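Q: curious how this folds, go ahead:
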Amino acid sequence: MSSVFLAIVAVTVTGAVASWTGYGDAKFAVFVFVFGAYFVVLCLHEFGHAYAAHLAGDSGVAARGYLDLNPLRYLNPVLSLLLPAIYLALGGLPLPGGAVLVDRTVARKRWQAAMISASGPLFNIQFAVIAMVAIALAAPTVGAPFIVGGSAIFGPHQVFWQGVSFFAYIQVAVALLNLIPVPGLDGFGIIEPYLRPETRRGLEPIRPYGILLVLLLLVAFPPVRDGFSHAVESIMSTFGQPYYGPGQGRDAFMFWQH
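A: Down below sits the predicted model:
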């Protein structure tokens, strides 16, 4: 396990403890906590792709260092790390992060090839569920102004839980974004092995521009943006999440605005 990943985990834990205890500037602590947690999951997301490829028979992922959770080994540090970090720091939805080079042709079964793509978003889903379940169980003690059943719930550690709520929102949104079946995204990689060869060849030119197309639709077309936001909010509501939690967490995360 790379020392870079361990350092990210240590920073994340420090931010979490500081926001929980209220040590120092609690909102800055939320920034450190959520920012670090995002990159921890990003590393695990890419590790998921690499490990699934390794199990399918791609021995090259180990040689390229993809199994040690070091984000600096990703394909493009600017597109994979810097730009998502900037988007997140601005309070927006981070772009799908790192990218590992894997050989999908080694997969003997179509389900193995599909799992190479699915294994990354599964980490986002897993951490989103963990965060949402933790909030749902802690709802009676979550600090105001969390709203449960139309009433404000007061309690300790409110800034910490607001940060967890914002983190959960990010993970749900990133998972949904990654699972859109557009060439270049993991959602397409999941169904690609089951498509006819001529269909795959016809869609191949779209692959480099798939994420740009999706982001353009989300930015330029309000119905698409609103539909995406509604889908994220519906998932969180299903898990009993406070309606205003992610927004409050985002406000705490952007500590420089206060």
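
Q: could you use CA atoms for every contact and neighbour count after this?
A: Noted.

Q: in the host helix or strand of Gly48, what's buried?
A: Using DSSP states H and E, Gly48 sits in helix 26-56. Under the neighbour-count criterion of 16 or more other Cα atoms under 10 Å, helix 26-56 has 26-54, 56 buried.

Q: would you map the helices across the stretch 101-250 of the chain?
A: Using DSSP state H, counting those that start in this stretch, the helices of the stretch 101-250 of the chain run over residues 110-138, 158-178, 186-191, 197-203, 210-220, 222-238, 245-253.

Q: coming back round to it: buried sites along the next helix or strand after the helix holding Gly48?
A: Moving toward the C-terminus from helix 26-56, the next helix or strand (DSSP H and E) is helix 60-63. Residues of helix 60-63 classed as buried by neighbour count (16+ other Cα under 10 Å): Val61.

Q: again with stretch 63-80
A: So stretch 63-80, judged by 16+ other Cα under 10 Å, has buried residues 65-74, 79-80.

Q: show me what it is in contact with.
A: By Cα atoms under 8 Å, 6 or more residues apart in numbering, the surrounding residues in contact with stretch 63-80 are 1-5, 43-44, 46-47, 50-51, 61, 81, 96-101.

Q: if we go to 10 Å?
A: For stretch 63-80, the external contacting residues (Cα atoms under 10 Å, 6 or more residues apart in numbering) are 1-6, 8, 39-40, 42-51, 54, 60-62, 81-85, 95-102.

Q: what residues does the closest residue in space to Ser237 that isn't next to it in sequence make contact with?
A: Leaving aside its sequence neighbours, Ser237 sits nearest to Tyr243 (Cα to Cα, 6 or more residues apart in numbering; 7.3 Å). Residues in contact with Tyr243 (Cα under 10 Å, 6+ apart) are 146-148, 150, 165, 233, 236-237.

Q: and these, which are buried?
A: Buried among these (16+ other Cα under 10 Å): 146-148, 165, 233, 236.

Q: tell me which of those residues is nearest to Pro223?
A: Distance to Pro223 across the buried ones among the contacts of Tyr243 (Cα to Cα) is lowest for Glu233, with 15.1 Å.

Q: state the distance from that closest one to Leu42.
A: 22 Å (Cα to Cα, to the nearest Å).

Q: cool, and Phe253?
A: Distance of Phe253 to Leu42, given as Cα to Cα: 18 Å.

Q: hmm, back to that, just flag the most distant two among the contacts of Tyr243.
A: Pairwise over the contacts of Tyr243, using Cα to Cα, the maximum falls at Gly150 and Ser165, 17.8 Å.

Q: these two touch, right, Ala37 and Phe5?
A: No - counting by Cα atoms under 10 Å, Ala37 sits too far from Phe5 to count as a contact (11.1 Å).

Q: this one next, for a side-by-side:
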Amino acid sequence: MSFGRSPGRVAGLPREAFRPSPIFLGILALFGVSGWMTWTGFGNVRIDVFLFVVAGWVVSLCLHEYAHALVAYKGGDHDVAHRGYLTLDPVKYTHPLLSFVLPVVFLMMGGIGLPGGAVWVNHSVIRSRAVDSLISFAGPATNLVFAVALVLPFTLGLDGGNSAFWAALAFLAFLQLTASILNFLPVPGIDGGNLLFPWLSPQWQRGFNHVAPYGMLLLIALLFFSPVINGWFFDVVYSLGDVIGLPSYLVSDGYQLFRFWS
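A: You can find the predicted model right below:
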């Protein structure tokens, strides 16, 4: 795959199409400031943790959608730049309700990193089926990389000092794990299903498209209303957390701090 010259822009596209938006930079600043507030114990620490986790979660959602768009752009769909997807601006995405509002609501309700809606991609111009699958893979892979990065201080033994900060960081890492695992499930309508779609026969693709609008709803229903599936899912998440060195007791502490209203 040819990525072109740095910064990889197509002729005629303004630099603004590739610059981080002020909205994203503002959210990133809130993430940093609320992290400092949590570390220093400024004000109400539970409010600090809530702001830190929500801001960090929205940053990860922006990066998730950006990863989809960047791979699509490199793979042949240059319209993603015209649509503003490469600016990390949450307002520009096709489904802000699915991508940001609903995930934050479910985060507050159940402590689950719900997958968001992907950016709109013109799959007919993508160079190959492998690249088409890679577009879907890139989003949840970004969540997984973010989770590993957040867990790194724990694996290096740097988690000394303010316990509230480390609990908040552990909970945020846990949310990244839930998002990556959910997104990789081979369910029509989310990234795991979309990853398989290019390799299906036309008949299976037609059936996939019929089910896709309901895939997310089915996933939510199973997680929230089936204790067995909910238990299996969290067993997998905690097992993966153990593998990468995420302290489960800090995840629980972080979740309790996050729910400042309870």
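
Q: circling back to that earlier point, corresponding residue for the residue nearest to Ser237 of structure 1 in structure 2?
A: Using TM-score structural alignment to pair residues, one finds that Tyr243 of structure 1 aligns to Ser248 in structure 2.

Q: what about that match, distance to Gly75 of structure 2?
A: 39 Å.

Q: for Ser226 of structure 2, same thing?
A: From Ser226 of structure 2 over to Gly75 of structure 2 (counting by Cα to Cα), the distance is 39 Å.

Q: ok, now Leu97 of structure 2?
A: Distance of Leu97 of structure 2 to Gly75 of structure 2, given as Cα to Cα: 27 Å.

Q: and for Phe225 of structure 2?
A: 39 Å.

Q: what sits against the aligned residue in structure 2 for Pro156 of structure 1?
A: Aligned by TM-score structural alignment, Pro156 of structure 1 pairs with Gly161 of structure 2. Applying Cα under 10 Å, 6+ apart to Gly161 of structure 2 gives the contacts 39-40.

Q: Leu61 of structure 2 -> structure 1?
A: So, by TM-score structural alignment, Leu61 of structure 2 is matched to Leu42.

Q: count of neighbours near the counterpart of Leu137 of structure 1 in structure 2?
A: Alignment note (TM-score structural alignment): Leu137 of structure 1 maps to Leu156 of structure 2. Counted with other Cα atoms under 10 Å, residues neighbouring Leu156 of structure 2 total 9.

Q: touching, Leu257 of structure 2 and Ala168? I think so.
A: Yes - counting by Cα under 10 Å, Leu257 of structure 2 touches Ala168, with 7.6 Å between them.

Q: what sits in contact with each of these two?
A: 46, 48-50, 251.

Q: which two among the residues you listed are spaced furthest apart?
A: Asp48 and Val251 (16.1 Å).

Q: how far away is Pro90 of structure 2 from Leu134 of structure 2?
A: Counting by Cα to Cα, the separation of Pro90 of structure 2 from Leu134 of structure 2 is 22 Å.

Q: ah, wrong one, I meant Asn230 of structure 2
A: Asn230 of structure 2 is 28 Å from Leu134 of structure 2, by Cα to Cα.

Q: and the two? Which one has more around it.
A: Legend: neighbour count by other Cα under 10 Å for Asn230 of structure 2 and Leu134, higher for Leu134 (19 against 13).

Q: and that one, what pairs with it in structure 1?
A: In structure 1, Leu134 of structure 2 lands on Met115 (TM-score structural alignment).

Q: contacts only, for that match.
A: If you count contacts by Cα under 10 Å, 6+ apart, Met115 of structure 1 has them with 48-49, 52-53, 56, 107, 122, 186, 189-191.

Q: over to Val11 of structure 1?
A: By Cα under 10 Å, 6+ apart, the neighbours of Val11 of structure 1 are 5, 32-33, 35-37.

Q: will you turn the residues you listed into TSV that also has distance to Val17 of structure 1?
A: Shown next, in TSV, are the contacts of Val11 of structure 1 (distance: Cα to Cα, whole Å):
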residue	distance to Val17 of structure 1
Phe5	18
Val32	10
Phe33	9
Phe35	14
Gly36	13
Ala37	13
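
Q: the corresponding residue of structure 2 for Thr12 of structure 1: neighbour count?
A: Aligning on TM-score structural alignment places Thr12 of structure 1 opposite Phe31 in structure 2. Residues lying near Phe31 of structure 2 (other Cα under 10 Å) number 21.

Q: what's the mean distance for the helix or strand hosting Phe31 of structure 2 versus structure 1?
A: Phe31 of structure 2 belongs to helix 22-40 when elements are defined using DSSP H and E. Mean deviation of helix 22-40 of structure 2 relative to structure 1 after superposition (mean Cα distance after the TM-score superposition for structure 1): 0.5 Å.

Q: hey, what's in contact with both of Ala37 and Phe5 of structure 1?
A: With Cα under 10 Å, 6+ apart as the test, Ala37 of structure 1 and Phe5 both reach 11, 43.

Q: list the contacts of the residue most central in space within structure 2.
A: With distances taken as Cα atoms, centre = their mean, Leu61 lies nearest the centre of structure 2, 4.1 Å away. Residues in contact with Leu61 of structure 2 (Cα under 10 Å, 6+ apart) are 55, 67, 88, 90, 99-100, 103-104, 113-118, 139-140, 142-143, 176, 179.

Q: give the contact list for the residue nearest to Phe239 of structure 1 when sequence neighbours are not counted.
A: Nearest non-adjacent residue to Phe239 of structure 1, counting by Cα to Cα, 6+ apart: Met132, 6.3 Å away. By Cα under 10 Å, 6+ apart, Met132 of structure 1 lies in contact with 138, 164-165, 167-169, 172, 235-242.

Q: equivalent analysis for Thr155 of structure 2, please.
A: Contacts of Thr155 of structure 2 by Cα under 10 Å, 6+ apart are 148, 244-247.

Q: equivalent analysis for Trp232 of structure 2, please.
A: Taking Cα under 10 Å, 6+ apart, one finds Leu223 in contact with Trp232 of structure 2.

Q: many thanks, we can stop here.
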